[in-house]
Every structure is written in C-alpha cells, then in structure tokens.
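**Student:** return atomic coordinates for the entry below.
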Amino acid sequence: MIEQEFNLQDDLIHLNHAAVGPWPKRTLQAVEAFAHDNHQLGSLHYPHWVAVETRLRERGARLINTRAEDIALVKNTSEALSMVAWGLDWQPGDTVVISDEEFPSNRIVWESLEARGVQVRQVNLHGQQSPEQALIEAIDAQTRLLAISSVQYASGLRVDLEQLGEQCRQHNVLFCVDAIQSLGALQFDVQACGADFVMADGHKWMLGPEGLALFYSRPTAREQLRLFEYGWHMVEQMGEFDNPNWQPAHSARRFECGSPNMLCAHALDASLSLIEEIGIATIEQQVLQNSQRMFDTIDQLPNLELITDKQAGRYAGIVVFRHKQIPVEQLYTWLMEQHVLCAQRGGGIRFSPHFHTPWAKIEQGLQMANAGPQ
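**Tutor:** Predicted coordinates for the structure are as follows:
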C-alpha cells in the first residue's frame, strides 16, 4: 500500500518532512475529485463537503486523544498561537516561559506582548540540567504560560510533555504545545500531557497541504481566550442568520470566524486517513527506527558529525549533522542541486524522512553528504 501512495520521481531524495512533505496519492485524488465536483456541479454536494470537514475534526481528535468539539480548523500554527497570545487577559509583569531555540512562530507571538507589559523568558535547553528541569525552574509566581515545541525544529530535540504538563498543573500555569514537528510522526496524548492548547499545521508530518492546521483547546482554557475574529461560522446558532441573540460557540468552532477551507479539508482528511490506516504507533516505530539507523550510519561515516541528541526519548524524526570539512552553506546548496531535499538548520544539515521513506534513499542521501561536492 505504501508504495502505491508515494510516487516521487526517481532522481529525488526527499528528506524534508520537517519543512513541507509530499502528498500521498489519495490526497492528490481527493483534491482532484473535489475540484472536478465543484467544476461540474457547483455547490450541489455542499452537505457532503461539510461531512468531510466533520470527519476531519474527528480524525484530528483521535490523533491526539480528545473530542472533535475541542478541535478548530485554522489557517496555520501561527494563527492558533496568536489566538492564544492575544486572547488571554494579560497583566503587566506576567511572564511567558519558552526555550531559546523555538521556531519564530512560537517566539515572536509572545514577544509581541511586550507592549502589554509581558516578559518572555527564554530558557537554554542544553545546559547541565535536563531541558524539562530548566524550563520548570524558570517558572515563578508571575508565570502565566509555558509554551514549548514538542520537537525542536532546528536540533530535533524532543521534550517530555507529560513532565512539563504535570508541573504546569501544580503551578497553575497554562501549557501551550507547538506540535507541528510531532503530529503525524509520533503518538500524542493530550490527556496524558495535560496541554491546554496544542496546534500544528498539516503540511509536515501529517502529509497534508499548507493552509490548514489543527488547533486544540481544553474547554476550561478555551473560555479564558478573548475572541478577536467574528463571523457567521463561529456562533453557537450557526445557520440562524437572522438571530440577533447570537453567542460564541461553546466548542472550538468559536475560533473559526467564516467559511471553511473546504479544499484543504478534503486534502487533509485524505492524508489523515492514511495515517489512521497505517496506525500512528506503527508510524512512530518506523520514524524512530529511521533516526536510529541514521545515527548509526553517521557515526560510521568519516566526514560527518552528529548534532541531534541520540539519547532515547530525546529525538523524533529530525536528524541534524555537519560535515567536518565542508561549510554547511556549501554542502546544503550542493545537496539541493543534486535533488536531495533537506534543510540548513541548527548549524548543520537537517534530514527528516517519514515512515514511508525507503531506507535506501536515506542512506544514499547520507553517503552523498559524506562525500560532498567533488
């Protein structure tokens, strides 16, 4: 089944799911079918489109172990983070704890609150303490929220979300998780980790398109967010267009102000159907095995040096390394010219294959990186 779903051209080595991943065949077919339906029949089948959107919420909910009503479909991770950052009633002196290696989406949004008197504490995750302990020790009486990526985009470092969630509950601190580098690659249990907010775009490990993200909010935390987008779709009485006594939806739909992105909903629904069929536990096992094999191979190649922490529990699908002689910029440019899709991150080259990536392709990419331009 996997071979039938992914049909990349032969000269391409795609090791870049941490950026933008290729679609499965079923996702291509879903988009083609939706476009064909719209082209020939207009909105005749709109009730079916809504059913697909509903099914997508249910798939997203199952992926993180929650209810569909706790899932909003928003444009991207940055939008969801902004809804949290600018939805809370901040007081001067409040602090937000983050790491010092977050992707800009999970840093700039908190720094933007400076005008409201909110301070951002950036924590070094690579000191003498564990990453979790360093974050926990940065929490004090003024801390309102801890925001962290489940897996760091530039280093591949994975944190213990359950430990952080437990400490946030003990300190009465909101817990916000940018899960874009783990959803679709690793098992994620929002009940176990106790996150109040979780967000992730669909275009990386979830195998979907850009332009649609899952945004989870715990009901009690959801009620704390002031809304700043309004429209026909976010009201409890959706469809009662002449009702003057509207109220925001009790569900996470309150964060969806207007008409849904039906094209992307059809695409992401198809992509998540593949993840469900394979099973996220099986996918996680293969993703971690790929990383383990890359660690072993890098250790054996004379010119490569591993950057990502290979300690069990500290990595996911991202592996970053450097060449001992060739500058990172030069090696990255050459690899991309050879159609080895990767990224320049964290002081090295970032490889991020998914469960479906053939090991032969991964190994070929590593061998090419080791040899470098001749």
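**Student:** going forward, measure contacts between C-alpha atoms and count neighbours the same way
**Tutor:** Noted.
**Student:** was I right about residue 61 contacting residue 67?
**Tutor:** Yes - using CA atoms under 8 Å, residue 61 is in contact with residue 67, at 5.4 Å.
**Student:** so those two - more neighbours on which side?
**Tutor:** Per other CA atoms under 10 Å, whichever of residue 61 and residue 67 has more neighbours is residue 61, with 21 against 16.
**Student:** what's the helix or strand for the more buried one?
**Tutor:** helix 46-64 (DSSP states H and E).
**Student:** next secondary structure after that helix?
**Tutor:** strand 71-74.
**Student:** on contacts alone, who are the packing partners of that following strand?
**Tutor:** On a contact count with 3 or more CA pairs under 8 Å, 6 or more residues apart in numbering; DSSP states H and E, strand 71-74 meets helix 46-64, strand 213-217.
**Student:** give me that answer again for 7 Å
**Tutor:** strand 213-217 (3 or more CA pairs under 7 Å, 6 or more residues apart in numbering; DSSP states H and E).
**Student:** what's the offset of the helix or strand just after the strand it packs on from the middle of its chain?
**Tutor:** As assigned by DSSP H and E, the chain's next helix or strand after strand 213-217 is helix 219-222. Relative to its parent chain, helix 219-222 has a centroid offset of 21 Å by CA atoms, centre = their mean, to the nearest Å.
**Student:** next, the second sequence, to be compared with the first:
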Amino acid sequence: MFLIIGIMVVLIGFLNLIIYCLNWFYPIILVSRQSYQILFIRLYFFFLVSISSRLKEVSFLFEGQTELIAREFPQLQEMIWLNSSGTVPLPKSSLEATIKILRWHSDWKGDFQQRTQEGEKIKESAKNEAAKMLACSPDNLAYIANTSHGLNFPLHGIDWERGDNIVTSALEFPANYLPWKYRAKKSGVDLRVAPINSRGQITEEEIIALIDNDTKLVALSLVQFSNGQRVDAPTIAKVAHEHDALLCLDAIQACGGVEVYPEEMAVDFLTAGGPKFLMSPLGIGLCYISSRALAQIEPPLQGWINYDYSDGNYMNKNPAYRKGAGRFEHGSVSLYLIAGMNSSLQLINSVGIKTVAAHNQGLARMMIELFEDQGYTVITPLPPNKRGASINVRVGEAMDLAKIVEILDTQHNIKISARFGGLRLSTHLYNTEVEIQKAYEIIHSLVQA
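**Tutor:** Next up, the predicted model:
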C-alpha cells in the first residue's frame, strides 16, 4: 500500500515538472499549467491524507509496549493470546500484589492497625484508578464479586409491578437474559426481546421501538460476547430516560479494552467482572451506579457494610447508609482480589485507556480486513464506534470450529474461542500485529486444508 502511494506521488511530481518545463518554452499554456498545478495540489493533498490515515490504521504499537509485555506477561513469550473476551493472563504485578496481601493474612507480622489502614488505602486506590479509567466519580462505584452480582441490583432493587416491562435483546449472554426472564415470571413483568437480524447483529432501532411508558429497565450488553458489536448506549439511554426507565449495561466485554464513560453515556447501572479486559483476578469487579439510580433504588442485598460505621459505634442499630454506591456493598470484599485489580487498573492507566482502545480497535480492524480480503464473512461491525476489541469470523458451515480451536491451542499455542457459529478473536494491550498476521495465516491454512 505504501509503495503504491509513494510511486504515485513521485509520478505526480514528475508530471508537474514536465508541465513546468513546457511552460518555460511555450508560455501560451500558462493557464493550463495553473490549472494543472491546482489539480496536482489537490492530488498531493489527497495522497498525504491517505498516507496519514493509513499510518493511523496500522500504527498499533504504543510506546513501551515491548517492554511492558516482557515485564508483565512473560507467559506470553511463547503463546498468542487472542481470547481476552474469555479471560486474560494475569499481569505479573497483579499476581504479586494479590500474593502480598495473602501473605499479610498469613503472617500478621508488623503493626495490625497499620496493616488495616494500608488495606483501606488499597480499596480506595482501586476505586480511584477505576474512576480515572471510566471518567466518573469513585463515589459512584461499588465493588462486586462478578458481573451477575451487579445485575442483581436492579433485578431485586426496582419496585416491580405487574404490567411493567423489561427490554433486552436475543443476542445477550445468559447472565444478562436469564435474570430478566426470572423477573418476568416472578412478577408478571413483560420481557421484550429485540431480535437478531440477518447480519447476526441487533439494531438500536429495534431496541428503541420496544421502549414505552411501562418500561422499567433496558438491559443490554455494551459489547456483545458473541460478535463484538457495541450498542449506541447514549441514544438508548436518552430514550429510556424519556420514559422514566433505567439503563443497565453488562460491560464485562468492554471495560478495560475500549473507552467506556458511563456518566457521559448516561448509564444507570454498568457492571463488569474483573477477569476479562480489566485483567483482574476472578471474583472481583466493579459496578457503576448513577446518581439517578442511587436516588431511586434502595440496596436490595443487606448487610452491615451497607451502612456508615465510620465512627466505630457498632452498637448503633439505626445507622445511615454509606454515601454513594458504597451502600450497595453488603458484606466484606476480598482485599486480596482488590489488590490485584488495583495493580491491573494502574497498568491500564499507565498506558492510557484511549491508547489501549486505539490499539485494540486497530488490531480488530486489521483482523477484519485480513479475513474479508479472503472472502470470509465477519459478523462484527466495521466502524470503531460499533465494535469492541473482538471480532467473529464465519469460516464455513462445514468447518468443525471446536476442532480448529483445539488445533490452534495444542499445536500452535494460539488461544481463541468458538462462538455464535464462528471463530471469536479478541485482543488486548499485549497483542501485536505480528501475532495477528500469524494467527490469521494459520487459521486460513487450517480452513483451506
């Protein structure tokens, strides 16, 4: 691509020189020469823009990436991990941070009060790091054990009445469908499901058409697990709020891998477990709860942590709720896991979520183009604002997807998944263009064999 552009730029310059020389000997074509120069200027501008655009598309490496991979992911030196939508290898610093707190709990050496205070600082730090990544207030964040934990806040916290409805889609992962099915059966609520179209996607138009004045909740995945499609959350939130409904997003396929700004999107609940793009230990996650939702919903899961005992008076039987989303934390959370997540969030923020997102979406675009150029069907949308950090490619109905995944794993040490009738490949900050090219070539050879 660069060679072609370079040759054409040189040719344009050469032609411009010829016209200039002709004008020197034949001034009569002055007007024509001026017209040509205008044309050449336009062509130069076009090709310079093309080069700039192409550079932006292929410059997926970020400063310090090679050193980061070597330092934090030594296990990936002989492995290509394209399964971040499933789980990720834990960064070395996160593992060490987790083990450090486990050792605290084992030996209890040193000042007990000091250890307790340091533990509280770690909890505070993790929320601050998450707030930085999400561009929100830490007061709107609650610790959760997993994505489903956060989904249960609106599931049990909303005051449901017969005749209410919940809007979701047929493309959802079971964790973001079965709870709403349960609520529909339990409370006489209507479950409205936006269909999957012929391209294997859902549309905002279909979702919005289901929202009315009886809608209490719109529950969707920000990025779909099956094909990497990203929904237009701000548009859906606007319509939902016009009908006094809340918007709840399962964001485990998005947070940490692409830009996610819940306040800007006007989301009410945004929940994400740690072991995917947040690169955190299994068993810890975060739930963003908007001020709007905090004012409407009482914490449905009750324990002593919901309440403000900062004065140390544990004999108080009438305490006030803690401020912000912390009131939704009903019991003790694992400091071990929070320490690991804190380290992972610091790692993401050290690179910058905008850089991470551009890197991931650039690699995703590279994968889409590689497969589509060979005639494969990719059911992931191409525009960056319509997808996350994963793609789904259909390699043929006759192909044994499970077998391809197994061969890639056992013979080539390449980790991917089979989902929704295709191969799902997902990237993160530890992946490179070389890995993408290699994985594509091996997959293509397996399909053609």
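**Student:** TM-score for the pair, please.
**Tutor:** After superposition, the two chains reach a TM-score (TM-score structural alignment, normalised by the length of the first structure) of 0.94; 373 aligned residues with a CA RMSD of 2.0 Å.
**Student:** what about residue 307 of the second structure, how many neighbours?
**Tutor:** 19.
**Student:** work out for me the element residue 296 of the first structure sits within.
**Tutor:** Per DSSP H and E: helix 280-300 holds residue 296 of the first structure.
**Student:** other residues contacting that helix?
**Tutor:** By CA atoms under 7 Å, 6 or more residues apart in numbering, the residues outside helix 280-300 of the first structure that reach it are 184-187, 304-306, 316-317, 319, 354-355.
**Student:** okay, the helix holding residue 61 of the first structure sits on what stretch of the second structure?
**Tutor:** Residues 116-134 of the second structure are the counterpart of helix 46-64 of the first structure, counting by TM-score structural alignment.
**Student:** for that stretch, could you pull out the residues that count as buried?
**Tutor:** 119, 122-123, 125-134 (16 or more other CA atoms under 10 Å).
**Student:** next: stretch 283-301 of the first structure.
**Tutor:** For stretch 283-301 of the first structure, the neighbour count (16+ other CA under 10 Å) marks 283-284, 286-288, 290-292, 294-295, 298 as buried.
**Student:** what do you get for stretch 198-216 of the first structure?
**Tutor:** Going by 16+ other CA under 10 Å, stretch 198-216 of the first structure has these buried residues: 198-216.
**Student:** can you check stretch 243-251 of the first structure too?
**Tutor:** So, applying 16+ other CA under 10 Å, buried residues of stretch 243-251 of the first structure: 248-249, 251.
**Student:** try stretch 422-441 of the second structure
**Tutor:** In stretch 422-441 of the second structure, counting by 16+ other CA under 10 Å, buried: 422-433, 435-436, 439-440.
**Student:** max-length helix in the second structure?
**Tutor:** helix 30-58 (DSSP state H).
**Student:** what range in the first structure matches that one?
**Tutor:** So helix 30-58 of the second structure sits over no part of the first structure, by TM-score structural alignment.
**Student:** just checking, next helix/strand downstream of that helix?
**Tutor:** In N-to-C order, the element after helix 30-58 of the second structure by DSSP H and E is helix 65-72.
**Student:** how big's the offset between whatever helix or strand comes next after that following helix and the first structure?
**Tutor:** Following helix 65-72 of the second structure in sequence order, the next helix or strand is strand 80-81 (DSSP H and E). On superposition with the first structure, the mean distance recorded for strand 80-81 of the second structure (mean CA distance after the TM-score superposition for the first structure) is 1.2 Å.
**Student:** just checking, what packs against strand 80-81 of the second structure?
**Tutor:** By 3+ CA pairs under 7 Å, 6+ apart, strand 80-81 of the second structure packs against strand 414-415.
**Student:** do that again at 10 Å, thanks
**Tutor:** Where contact means 3 or more CA pairs under 10 Å, 6 or more residues apart in numbering; DSSP states H and E, strand 80-81 of the second structure is packed against helix 401-412, strand 414-415, helix 433-448.
**Student:** what's the spacing between the equivalent of residue 87 of the first structure over in the second structure and residue 175 of the second structure?
**Tutor:** In the second structure, the residue paired with residue 87 of the first structure according to TM-score structural alignment is residue 157. For residue 157 of the second structure, the distance to residue 175 of the second structure equals 17 Å [CA to CA, to the nearest Å].
**Student:** ditto for residue 130 of the second structure
**Tutor:** According to CA to CA, residue 130 of the second structure stands 23 Å off from residue 175 of the second structure.
**Student:** just want the most central residue of the second structure.
**Tutor:** Note on the second structure: the residue nearest the mean C-alpha position is residue 254, at 1.7 Å, using CA atoms, centre = their mean.
**Student:** residue 352 of the second structure matches what in the first structure?
**Tutor:** So residue 352 of the second structure corresponds to residue 279, using TM-score structural alignment.
**Student:** who's in contact with its match?
**Tutor:** Residue 279 of the first structure makes contact with 63, 184, 187, 273 under the criterion CA atoms under 10 Å, 6 or more residues apart in numbering.
**Student:** swap in residue 197 of the second structure?
**Tutor:** Counted by CA under 10 Å, 6+ apart, residue 197 of the second structure has contacts 170-171, 203, 206.
**Student:** make TSV from those residues and add neighbour count, distance to residue 334 of the second structure and secondary structure to it.
**Tutor:** Converted to TSV, these look like this (neighbours: other CA atoms under 10 Å; distance: CA to CA, whole Å; DSSP: H, G, I helix; E, B strand; the rest coil):
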residue	neighbour count	distance to residue 334 of the second structure	secondary structure
170	16	34	coil
171	24	32	coil
203	15	39	coil
206	15	41	helix
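**Student:** can you pick out the most distant pair from these?
**Tutor:** Maximum pairwise distance among the contacts of residue 197 of the second structure (CA to CA): 12.5 Å, between 171 and 206.
**Student:** anything in contact with each of these two?
**Tutor:** Between them, residue 171 of the second structure and residue 206 share these contacting residues under CA under 10 Å, 6+ apart: 193-197.
**Student:** and these, which of them are in strands?
**Tutor:** 193-194 (DSSP state E).
**Student:** measure stretch 65-80 of the first structure end to end?
**Tutor:** Across stretch 65-80 of the first structure, first to last residue, CA to CA, it's 19 Å.
**Student:** repeat that for stretch 78-87 of the second structure.
**Tutor:** Stretch 78-87 of the second structure end-to-end distance (CA to CA) = 18 Å.
**Student:** now do it: distance to the chain's middle.
**Tutor:** 15 Å.
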